[in-house]
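Q: The amino acid sequence is not available; the structure is as follows:
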């Protein structure tokens, strides 16, 4: 099954690989395998579309018949002068015949139109109440259905003025009719109830099924033999489409044949089937393409090969798109770096000789971090070392971007950068030395997790830092436990702005498990993506794993894209409130960092901290200012 996002008026299968979709003013050809647009054509007042293996025929209300040659993309339009506005139509693919219905002064006129010669083959008058015309099995058998409840079957081989007809009064209003295999069907609506009738050419139509307006029905599909038919129907309330053998229709609530999901609750309004192999249904939010071979023991297994081919095609397309995106990024970075050419953004009073470099502290997204001691002051720093590739514009831009962003940052919850200098081989960033990362804390605590007060403290620190950078239009884009560091007093700070950027550019970056769905889907990136990462970090700190982590430890992009988050019952209610409002599919529905600061989790912790401080001051009047600051910064101990 494959879904194509669009808003069609009608659909038709050109082949098993191509589906045609029309709106009122355009025709679009989509690939059924990877949902990509193949061609687009403009037209006016389109009401229906039909297709054979070589051509696509669009019916305009004016009346016009547009014919598109699939092979050479040529478009031809023919006006039918003998008709007024077309109200309904049908197409017999095997014989390339169109059935058109138009209204004259007193009656409705039905025309048999040959699309090969663009000529009217036959013509007859019918009731003014007719709202639908369809071919039966041959081009000389025509069915009409109307608002008066009369279902007529015409044989137009004789006189066109007075064709032979058989009619049945089904009552109510006839809303839908069609023919599949050896079965004709018609839908009657009476007093809020819908009745499906079938007819095999003899006797009276048989009432097969009655359903309410809470359900919808779009048509019948053929099975392996002429007597096998399957109904495509569903319920409005749960947006599910069901494919049921007509033999099981009365009991479909407990026994259905196949079911597949849709995103639209208004029901499918049209469908098209090709050679009993493929069929499409259309609703307001798109087109669903899937196999029409239902008479198999295991439909899911039968369609697995098709689904696998679709996945592989989408992967190839994604890789191609990713390559093009990276090329755009490279060009943009080179352009930005050239603007700063000749400017020195580094400090000149420092060099590698100014520090005594010690052991490795860790590795960032673009460099390695060492412990370094200033030879002049004896103070310890964290020295981030990156290869000096500033002759390459992309690397030059990455380096200068981190330097410029960090120089602008001055906040208690962001690791400060004191200086930056370069040599021929390396670029150096001088940061405040930190005690440990959140990842180190979580590793030490295994199998234990962060306590609620520790989680509240972490939430307050990170949310405060995010508020600061988001207010300045900067996105971190790689928030994870490794990039949240604690100083010696236990204050959590955000570090590593190597992939940070402003809000204008939407490239893929970040760490698996912590990146939001809009990054994977290449949608516009906003501060909400950092808030999503914060929610994942809090879940990881309280549960021991990320929310979309598979049993083998890998993270499924599909799970992240669907973003169906369910926090464990054991999670603290205040923490659960924060994670549930951060890990949301839609960026607009997520809490902002400022909203997190006003959450119950953070405010309760702040109130408790202030109460403990006041109590401590009362108990010890000689409390130093250093002790007060420590109380204000450190989380409560249990």
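A: Good, I have the coordinates. Treat the numbers as computed from the prediction; the structure is a model and nothing was measured. Numbering: from 1, shown residues only.
Q: rest of the way, CA atoms for contacts and neighbours
A: Fine.
Q: now the strands for the stretch 51-200 of the chain?
A: Residue ranges of the strands in the stretch 51-200 of the chain, as given by DSSP state E, counting those that start in this stretch, are 55-60, 64-69, 75-79, 86-92, 97-103, 108-114, 119-126, 130-135, 141-146, 150-155, 164-169, 173-180, 183-190, 193-199.
Q: Buried residues, stretch 458-472. List them.
A: For stretch 458-472, the buried set under the neighbour-count rule, 16 or more other C-alpha atoms under 10 Å, comprises 458-470.
Q: do the same with stretch 574-585
A: Buried-residue list, stretch 574-585, by 16+ other C-alpha under 10 Å: 575-585.
Q: again, but for stretch 495-510
A: 495-502, 506-508, 510.
Q: just how off-centre is it within its chain?
A: What separates the centre of stretch 495-510 from the centre of its chain is 22 Å, taken as C-alpha atoms, centre = their mean, to the nearest Å.
Q: One more: stretch 368-384?
A: 47 Å.
Q: next, the one to line up against it:
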């Protein structure tokens, strides 16, 4: 490759990914350093080129202060490969920073706040990032965070699919529904953001090990309590992360900004956490978002009961009236039954009625067993790993590529 592309002088290589390489360059026209993301020759066909063009359009139309800005692009094939020209971030990636250990809460919150704002902006336009991870969060020289890499973004308004059966993303940060190949919305990004925050605060992933262990963890296992890893983190912080990483999408935050605001309050005090949660609940379109809590996994036998969630008093009072009404109804039914039987006995000389044996509640409750996902120990081809086996399909990973293959192989 030559040392100059168009008006850009290549100064050095920054990194590389599945689709191409990133270089530091100098713009001779604007006289500033830039980063050039260049599509590799092997990626010029099929989904990679489509993703590359989608990324350029997405960033150009998003225009958010917490999204890495796009300066220029070249998308046609010719003597020069397709490339994007973006702001050069000298602070590295969030992944680089986490390698040095957990981040202080204040620093983690500032990163979360900016990335949360960028995600909310993308979600409001019907975009789902689908590959949110520390390596895709870049830092400038002052430590400000920027969201990057929209190459596998899902556009709800787009008619075409970015992949033909593949499942883009990075498994350690994927939501359960993304791993299983289900329909995604913004709450999948909320889950991934929760994983990123967990890693920022603890220096560890919530689910680690081989790919099979990670997949099973995201789908089935509870989120580890953060205060068992970093003892100064509070139960309120733990509850926020559990909600962000709830297995069911409907149990998560609807907005990334709700996650960041509640985490900030949780890091201050229990009272600040409760008041912020109540304020967000009162302003939310669906208050049930803040009536779902995920208590930490710990021994609570010698602890005081947790404070009531917003709306609990009202629902408890309603249940008491319902139980009272049901009790009165039962008394009346017994009375009328007794009165009727008495009249029958008097008129027809009935001596007694043999009671019918009624099964108890435990006798009629059926135990429903949830089948576990069994992953056979096999490898179809070298360097290809079976990640998840289901009834009608399977997820395989080969290098950086993750693909779902139906049972019939089509």
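A: Now that the structure is in, tell me what you want to look at. Just so it is clear, the structure is predicted and the values come from calculations on it, not from any experiment.
Q: tell me the two of the buried residues of stretch 495-510 of structure 1 that are most distant?
A: Maximum pairwise distance among the buried residues of stretch 495-510 of structure 1 (C-alpha to C-alpha): 21.0 Å, between 495 and 506.
Q: follow-up on the earlier one: which of the strands of the stretch 51-200 of structure 1 sits closest to residue 11 of structure 1?
A: Shortest distance between residue 11 of structure 1 and the strands of the stretch 51-200 of structure 1, using C-alpha to C-alpha, is found for strand 55-60: 10.4 Å.
Q: can you tell me what part of structure 2 the closest one aligns to?
A: Mapped onto structure 2 using TM-score structural alignment, strand 55-60 of structure 1 covers no residues at all.
Q: cool, and stretch 99-108 of structure 1?
A: Stretch 99-108 of structure 1 covers no residues of structure 2 once aligned (TM-score structural alignment).
Q: Quick one: end-to-end length of that stretch, please.
A: 13 Å (C-alpha to C-alpha, to the nearest Å).
Q: quick one: contacts for the spatially closest residue to residue 112 of structure 2 that is not a sequence neighbour?
A: Counting by C-alpha to C-alpha, 6 or more residues apart in numbering, the nearest residue to residue 112 of structure 2 once its immediate chain neighbours are dropped is residue 260, at 6.1 Å. Counting by C-alpha atoms under 8 Å, 6 or more residues apart in numbering, residue 260 of structure 2 touches 109, 112-113, 116.
Q: quick check, residue 222 of structure 2 in a strand?
A: No: membership of residue 222 of structure 2 in a strand is not supported by DSSP: H, G, I helix; E, B strand; the rest coil, which gives coil.
Q: What about it, how many residues nearby?
A: 17 (other C-alpha atoms under 10 Å).
Q: now swap in residue 3 of structure 1 and tell me
A: Residue 3 of structure 1 has 20 nearby residues by other C-alpha under 10 Å.
Q: So it is in contact with residue 281, correct?
A: No: applying C-alpha atoms under 8 Å as the test, residue 3 of structure 1 and residue 281 come out as separate, 9.9 Å apart.
Q: any common contacting residues for the two?
A: Common neighbours of residue 3 of structure 1 and residue 281 (C-alpha under 8 Å, 6+ apart) are 287-289.
Q: Is it possible to get CSV of these that adds secondary structure?
A: Formatted as CSV, those follow (three-state DSSP):
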residue, secondary structure
287, strand
288, strand
289, strand
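Q: any idea which of these has the most stuff around it?
A: Counting neighbours by other C-alpha under 10 Å, residue 287 comes out on top of those with 26 neighbours.
Q: Please name the nearest non-neighbouring residue to the aligned partner of residue 20 of structure 2 in structure 1.
A: Using TM-score structural alignment, the partner of residue 20 of structure 2 in structure 1 is residue 367. Once flanking residues are discounted, residue 367 of structure 1 sits nearest to residue 386: 4.6 Å by C-alpha to C-alpha, 6+ apart.
Q: In JSON lines: the contacts of residue 260 of structure 2, plus secondary structure and distance to residue 88 of structure 2.
A: Shown next, in JSON lines, are the contacts of residue 260 of structure 2 (DSSP: H, G, I helix; E, B strand; the rest coil; distance: C-alpha to C-alpha, whole Å):
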{"residue": "109", "secondary structure": "helix", "distance to residue 88 of structure 2": "23"}
{"residue": "112", "secondary structure": "helix", "distance to residue 88 of structure 2": "21"}
{"residue": "113", "secondary structure": "helix", "distance to residue 88 of structure 2": "21"}
{"residue": "116", "secondary structure": "helix", "distance to residue 88 of structure 2": "21"}
